[in-house]
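**Q** Test case, fold it:
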Amino acid sequence: MKKWIYRSLIELTNHQFLSNLIKNFTQSKISKPFIKSYAKLYQLNQDEMMDELHTYSSLHDLFTRKLKLHAREIIKDTNAVTSPVDGVIEDFGAITANKEMIVKGKPYSIQEMIGEHTNIDKYIDGIFIILYLSPKHYHRIHSPVTGELIKQYALGTKSYPVNRLGLKYGRSPLAKNYRVVSEVEHNKGTVLVVKVGAMFINSVECTALSNTWVKGEEIAYFSFGSTVVLLFEKNTFSLNNEIQTPKDVKMGELLGYLTDK
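**A** Presented below is the predicted three-dimensional model:
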């Protein structure tokens, strides 16, 4: 019964009334009795949590938990690009001349995903990586590179599921859902960090205190499981050849290296 409830929380819903109902429940103290069973069901690693399980006052507090200092190691190499999240690499590949990326055999318009605010041309023939966060994952997002935030804006109003089935059969959730697009200029070029919400109309909270992003520092968090899409400018990124799909990664682990154009 509990498993059905939790799956319903994750896989529901694009209906605003139900989304708001679930949001209010997870953020209220009424949800606290579910914390222990949620942690058990999803086998959360309590040893790495900053706080003891019993101190969280709601499911939302648990979803957005912080980790102990040094729970994740960040690769120091200046040109190393690290995973911004704990999650699963669901897909990667080249951005096509048609301004698309092929995800689970399905084309997604990059232009539709990032909107008209950003010049897409320099990203054609660049690399994309899609990282999915499930309910069990740590939900805070960290910068994959050191650089300067030059642009950030929000798009979309939907909240379709972004899990594997959602990507394959859904209504283009990466291009329809509420999302925050951040463009960062690093020492080799630019990268787009697209944070795609999955539950609630606004499930992405930006926390960066400066426009200067340092690799490994927190920049945002998700209120529920969701997805981060990284888009690298052409000829500025070389993918780690150990990357495959699906592949579990931790925040701070190597995705690849920045390269000269």
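**Q** Going by C-alpha atoms from here, please, whenever you check contacts or count neighbours.
**A** Fine.
**Q** Tell me where the stretch 1-150 of the chain has strands.
**A** Counting by DSSP state E, counting those that start in this stretch, the stretch 1-150 of the chain forms strands over residues 80-82, 87-94, 100-103, 106-109, 127-132, 140-142, 147-155, given from the N-terminal end onward.
**Q** CSV for those, including mean neighbour count?
**A** Putting the strands of the stretch 1-150 of the chain into CSV (neighbours: other Cα atoms under 10 Å) gives the following:
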stretch, mean neighbour count
strand 80-82, 25
strand 87-94, 21
strand 100-103, 20
strand 106-109, 16
strand 127-132, 23
strand 140-142, 25
strand 147-155, 16
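**Q** Would you do the same for the sequence below? I want to compare the two.
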Amino acid sequence: MQEAQRQNFKDYKSLNDFFTRQLSPLARPIEDSIITSPADGRVLYLGPVPNGRVEAVKGISYSIERFLGEVPIPREGYSLQQITIYLSPSDCHRFHSPTNWNIRKRVHFPGDLLSVAPPLTHVIEGLFNYNERVALSGTWINGFFSFIAIGAFNVGSICFYFDSELSTNCKKDSKLRERKFKHFSDPLLVPKGEEIGLFKFGSCIVLIFEMPQSFKFLVAPGDKVRIGQSLVK
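**A** Below you'll find the predicted structure:
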């Protein structure tokens, strides 16, 4: 509560209002790195995206086309990389832009609301493919960049402040499972560190991005990360 903008419990109208509480502007300084953590949470997996397969945790993978809705092809000398961050119920439920980038497309995948707690990702292969999720994709200084917000148990509501047309957690849509595409005629310029949305409880965020092969991650699986913390160098 000491990090929250509203530090008095009486200022919150409901339990959900408390879970989605906003942090104080000074609580999470944005570090000087081209990619910073979009959320508070724990790193589940990081590394390359080989042969069109995205990993949830070590050894559990799924098709990037089914998960993201497209298959980005990296340029020569570059590779596709990913990092998966799990938000527990105790973490801040708001998320921020991890870099300076242009958002060109949004794909909404209606689906289930299975728990994404790390133990379950070992049990249900391709779990992230079944869950409701919203994938943003576009470009940044190194080419392709995407931000995927994944719903979880009791977390169908995913909100992006710049997209009033997005409506998640709809039972009818979940049964039909039809992808919903939105192309932004004018790409949205999103600066690093800007708050861009929230979950209504805990969940996962996956970043998939094109990167020169000489880069290095500054974190490892199992590490706790905070909004604005440097992830690569």
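**Q** Give me the TM-score for this pair.
**A** With the length set by TM-score structural alignment, normalised by the length of the second structure, the two chains reach a TM-score of 0.81; 206 aligned residues with a Cα RMSD of 2.1 Å.
**Q** picking up where we left off before, with respect to Tyr6 of the first structure, which of the strands of the stretch 1-150 of the first structure lies nearest?
**A** Across these, the minimum distance to Tyr6 of the first structure, taken as Cα to Cα, is reached by strand 127-132, at 17.6 Å.
**Q** What helices and strands are in contact with that closest one?
**A** Using 3 or more Cα pairs under 8 Å, 6 or more residues apart in numbering; DSSP states H and E, the elements in contact with strand 127-132 of the first structure are strand 87-94, strand 227-232.
**Q** Point out the other helices and strands that the shortest one packs with.
**A** Put plainly, it is strand 227-232 of the first structure. Other helices and strands packing on strand 227-232 of the first structure, by 3+ Cα pairs under 8 Å, 6+ apart, are strand 127-132, strand 189-196.
**Q** could I get the ones you listed as TSV with distance to Pro144 of the first structure?
**A** What follows is those, written out as TSV (distance: least, Cα to Cα, whole Å):
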stretch	distance to Pro144 of the first structure
strand 127-132	12
strand 189-196	9
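**Q** Ok, which of the strands of the stretch 1-150 of the first structure comes nearest Leu53 of the first structure?
**A** Checking these against Leu53 of the first structure by Cα to Cα gives strand 140-142 as the closest, at 17.3 Å.
**Q** how about the helices in the stretch 1-150 of the first structure?
**A** Remark: helices of the stretch 1-150 of the first structure, listed N- to C-terminal, are 2-11, 16-27, 35-41, 59-63, 110-114; assignment by DSSP state H, counting those that start in this stretch.
**Q** looking at the ones you listed, which is buried most?
**A** helix 59-63 (a mean of 22; mean count of other Cα atoms under 10 Å).
**Q** That one vs the second structure, average offset?
**A** With both structures laid over each other, helix 59-63 of the first structure and its partner residues in the second structure are 1.0 Å apart on average (mean Cα distance after the TM-score superposition for the first structure).
**Q** With distance to Asn187 of the first structure as extra columns, can I get the helices and strands packed on strand 127-132 of the first structure in TSV?
**A** TSV is the format used below for these (distance: least, Cα to Cα, whole Å):
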stretch	distance to Asn187 of the first structure
strand 87-94	21
strand 227-232	13
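**Q** Can you tell me how far the residue lying farthest from the centre of the second structure is from Leu23 of the second structure?
**A** What lies farthest from the middle of the second structure is Lys10; by Cα atoms, centre = their mean that is 30.5 Å. The span separating Lys10 of the second structure from Leu23 of the second structure equals 16 Å under the rule Cα to Cα, to the nearest Å.
**Q** Please identify the residue in the first structure that aligns with the residue farthest from the centre of the second structure.
**A** Taking TM-score structural alignment for the superposition, Lys10 of the second structure sits opposite His54 in the first structure.
**Q** Contact partners for that match?
**A** His54 of the first structure makes contact with Lys36, according to Cα atoms under 8 Å, 6 or more residues apart in numbering.
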